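[1] below are the sequence and a predicted model for it; my questions follow.
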Amino acid sequence: MKKLVTTTAIGLMLALPVSVQAQTSTNGTANTGSAQVNVQANSTSDMFFKVIPHSITASDLIGKRVYVSEKDMSTSKPIKAADQNWNDIGEVSDVVLGMDGSVNAVLVDVGGFLGMGEKTVAISMNSLSLVPDGDTENSYFVVVKGDKAMLDNAPAFDGNMSKQLMDSSQTEASAMENTAATAASKAKAGMEQTGDNAKAMATNAAEKSKQMASDTGQAVKNAADKAGEATKDAAAKTGSALDNAVDSTAAAVGMAGQADAKSGVAVDIATIDADSLHGEGVYGPNDDKVGDISKLVKSSDGKLSGVVIDVGGFIGIGAKPVEIKASQLTVLKNDTSITVHTGLTEEQLKSLPKYEE
């Protein structure tokens, strides 16, 4: 079902650039090396798109394994398997957008594979290469050029924007209070020179300056508090809106073009390529998506005994990993795709114990 969302609403909201640049000619033809893709101009509005060539969606990118390579990679020549010199460093966990809608970076959870401690690093989108997968249509490998030392020294990503805003506001208020104290000190020196009348006037002025500084500092703090709450509410609403959009779009599109009871045949899950199963969506009794396969579990004799499914969370973030047996899964396959089904509902899966390695 990974191919299902490439033309959905989430693709319209979070279309990402790939490393292969396309040049569009005046007659509406996009040149991509030796291939040409004709793009029909949108005569109705610049707001909506029927198709977005040379793009991927955030939901396709999240959950992808990320490899590091010390050599340059070609993004035009498909390969059938990860290069033996590549190192698997972790998994894409989120996408960071700028306030103008541009893609600033992707977040990658690294650690364990190269002896590093677990941490999340932000890698710029321009540093990633998407190498086509020659075995799977519309699939690709995510590769970044570098080495282990680069990742060891990479800073952990800190997304606590509200705390930074509060720290900045407190610094500004402190500066205002220091200014007020300086004004009071100068006023006191003037009082000693100009007598009782000047002393009374200076005292009054100092008190007013102090009160103004206090009021200003409180106003700045209140504004920072409101900004922090607004940022938190906006993030929550945005996450909820995206989640609802994904669910609504998936319900509208349904299983169109995918292997189902009519167009597909049931196959033994052990015959399916492991790379194809990893990250595949799992569907419950009512064809509702209940999770994604994040790990294959094998018995002591090397045979597939079960899978780990990430259940719940928002587009894979904060999900709970649970293990179910291979016998509880049904795999349907047609000429173009596979789908994985289970008789367990999302609530039943959530009630299972958390998978521990």
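    Received, thanks.

[2] all contacts plus neighbour counts: C-alpha atoms, from now on.
    Fine.

[3] what about the helices in the stretch 151-300 of the chain?
    161-253, 274-277 (DSSP state H, counting those that start in this stretch).

[4] nearest to Val66, out of the ones you listed?
    helix 274-277 (13.4 Å; Cα to Cα).

[5] elements contacting the closest one?
    Contacting helix 274-277 under the criterion 3 or more Cα pairs under 8 Å, 6 or more residues apart in numbering; DSSP states H and E is no other helix or strand.

[6] report the buried residues of it.
    Within helix 274-277, the residues scored as buried using 16 or more other Cα atoms under 10 Å are Leu277.

[7] what does stretch 184-196 give?
    Going by neighbour count (16+ other Cα under 10 Å), the buried part of stretch 184-196 is Ala184, Ala187, Lys188, Met191.

[8] who does the host helix or strand of Val121 touch, helix- and strand-wise?
    Secondary-structure assignment from DSSP states H and E places Val121 in strand 119-124. On a contact count with 3+ Cα pairs under 8 Å, 6+ apart, strand 119-124 meets strand 103-110.

[9] turn the helices of the stretch 151-300 of the chain into a markdown table, including distance to Gln348.
    Shown next, in a markdown table, are the helices of the stretch 151-300 of the chain (distance: least, Cα to Cα, whole Å):
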| stretch | distance to Gln348 |
| --- | --- |
| helix 161-253 | 19 |
| helix 274-277 | 22 |
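
[10] ok, which of the ones you listed comes nearest Glu91?
    helix 274-277 (14.0 Å).

[11] between the buried residues of stretch 184-196, which is nearest Phe141?
    Checking the buried residues of stretch 184-196 against Phe141 with Cα to Cα, the nearest one is Ala184 at 65.4 Å.

[12] before we go on, here's another structure to hold up against the first:
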Amino acid sequence: MKRLLISTAMGLMLTTSAFADAHSGAMMTYQSEQTGDLYASNLIGMRIYSAEADYDALTADIVMQDDAEQNWDDIGEINDVILSRDGQVKAVILGVGGFIGIGEKDVAVDMSSIKIVNENDDPGDFFLVVKTNKEALTDAPAYERQDDVAMANDTVTSADRPMLAPPAVERDGYEVATPDQLTTEDLTGARLYGAKDEDIGEIDQLIVDDNGKLQQAVLDIGGFLGIGEHRIAVAMDELKILRPAEGGDVRVYIDATKENLESQPEYEG
């Protein structure tokens, strides 16, 4: 677990009465780390878990054993913290999705909905836990920054290029997988093959709509070591995803050749 400097009782900023008084007088200083303080710089990127069944029973004095998170759902990580101008924490931005089949999206939640659960007897080791589920995260509105450019403006839609039917391929030892059965890590970087198993590229990134639904995949076609690649966006419905029955890396198929795909409009997102 990571160490953070934010008092658990105070939230993510120094919001004691002495600190608040500083706004009306001379600058006050916070001279040394206190018991229970957490470093905000390390909060960013920390994993966060959904413990829907256990959440209500989790209290500040409970000490969890190693690997307790294996009984919870890893829903994503903390991407950012939103502060008001008076130093109060307004919300925490969570990057959620992937494993739950909704695609990656940012969701802003109140800090009070996140519990800090101790791991072992070291106060510096802990879990961040919320109470939620797949349906709630699917329905939760995606957080939008004012300077965000609508993702739809960056994508090449199906109207910009001919749609392809997914290839009718079957391979011994493999089974068909749908995007909602996979994580973003399973798909990002996965090799892309033509219907005759020719290696034609890889999945570079995934595109979601305003509701966090997985819509398209950006493909890197050809090239070598990132040089000379041609990037195109295709609908997920154009792809067939196979994964080994015993587990392992997925194989993604498209009913086209490298030459066909290199002639299609390039993605510029």
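    On my side now, so go ahead. Remember, predicted model here, so these are calculated numbers, not experimental data.

[13] quick TM-score on the pair, please.
    In this superposition the chains share a TM-score of 0.43, using TM-score structural alignment, normalised by the length of the second structure; 135 aligned residues with a Cα RMSD of 3.4 Å.

[14] Ala18 of the second structure: how many residues sit nearby?
    A count of nearby residues for Ala18 of the second structure, using other Cα atoms under 10 Å, gives 12.

[15] quick one: the helix or strand encompassing Val68 of the first structure to strand 103-110, angle?
    Assessed by DSSP H and E, Val68 of the first structure sits inside strand 65-69. Interaxial angle, strand 65-69 of the first structure versus strand 103-110 (axes from the mean of the first three to the mean of the last three Cα atoms, to 10 degrees): 90 degrees.

[16] name the helices or strands packed onto strand 65-69 of the first structure?
    Using 3+ Cα pairs under 8 Å, 6+ apart, strand 65-69 of the first structure sits against strand 87-97, strand 140-145.

[17] make JSON lines from those and add mean neighbour count to it.
    Shown next, in JSON lines, are those (neighbours: other Cα atoms under 10 Å):
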{"stretch": "strand 87-97", "mean neighbour count": "20"}
{"stretch": "strand 140-145", "mean neighbour count": "21"}
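
[18] closest one to Ser240 of the first structure among these?
    Evaluated over these, closeness to Ser240 of the first structure peaks at strand 87-97, with 15.3 Å, by Cα to Cα.

[19] output the contacting helices and strands for the closest one.
    For strand 87-97 of the first structure, the helices and strands in contact under the criterion 3+ Cα pairs under 8 Å, 6+ apart are strand 65-69, strand 103-110.

[20] quick one on the thing from earlier: got the buried residues for the strand holding Val68 of the first structure?
    Within strand 65-69 of the first structure, judged by 16+ other Cα under 10 Å, the buried ones are Arg65, Val66, Tyr67, Val68, Ser69.

[21] for the second one, give me its contacts.
    The contact partners of Val66 of the first structure, by Cα atoms under 8 Å, 6 or more residues apart in numbering, come to Asp88, Ile89, Gly90, Glu91, Val92, Val108, Phe141, Val142, Val143, Val144.

[22] from those residues, pick the one nearest Lys210 of the first structure.
    Distances from Lys210 of the first structure to the contacts of Val66 of the first structure, taken by Cα to Cα, are shortest for Val108, at 48.7 Å.

[23] in space, what's closest to Ile116 of the second structure - neighbours in sequence excluded?
    Leu128 (5.0 Å; Cα to Cα, 6 or more residues apart in numbering).

[24] my error: substitute Ser214 of the first structure in the last question.
    Ser214 of the first structure sits nearest to Glu177 (Cα to Cα, 6+ apart), 7.1 Å away.

[25] I figured the one you found hits Lys210, correct?
    Yes. Judged on Cα atoms under 8 Å, Glu177 of the first structure makes contact with Lys210 at a distance of 7.4 Å.

[26] hey, what's in contact with both of those two?
    By Cα under 8 Å, 6+ apart, no residue touches both Glu177 of the first structure and Lys210.

[27] which stretch of helix or strand covers Ile82 of the second structure?
    Element membership of Ile82 of the second structure, judged by DSSP H and E, is strand 73-83.

[28] over to Val37 of the first structure?
    Counting by DSSP H and E, Val37 of the first structure is found in strand 35-38.

[29] which strands and helices sit next to that strand?
    strand 29-32.

[30] in the strand it packs on, what's buried?
    Neighbour count says strand 29-32 of the first structure has Ala30 buried, by 16+ other Cα under 10 Å.
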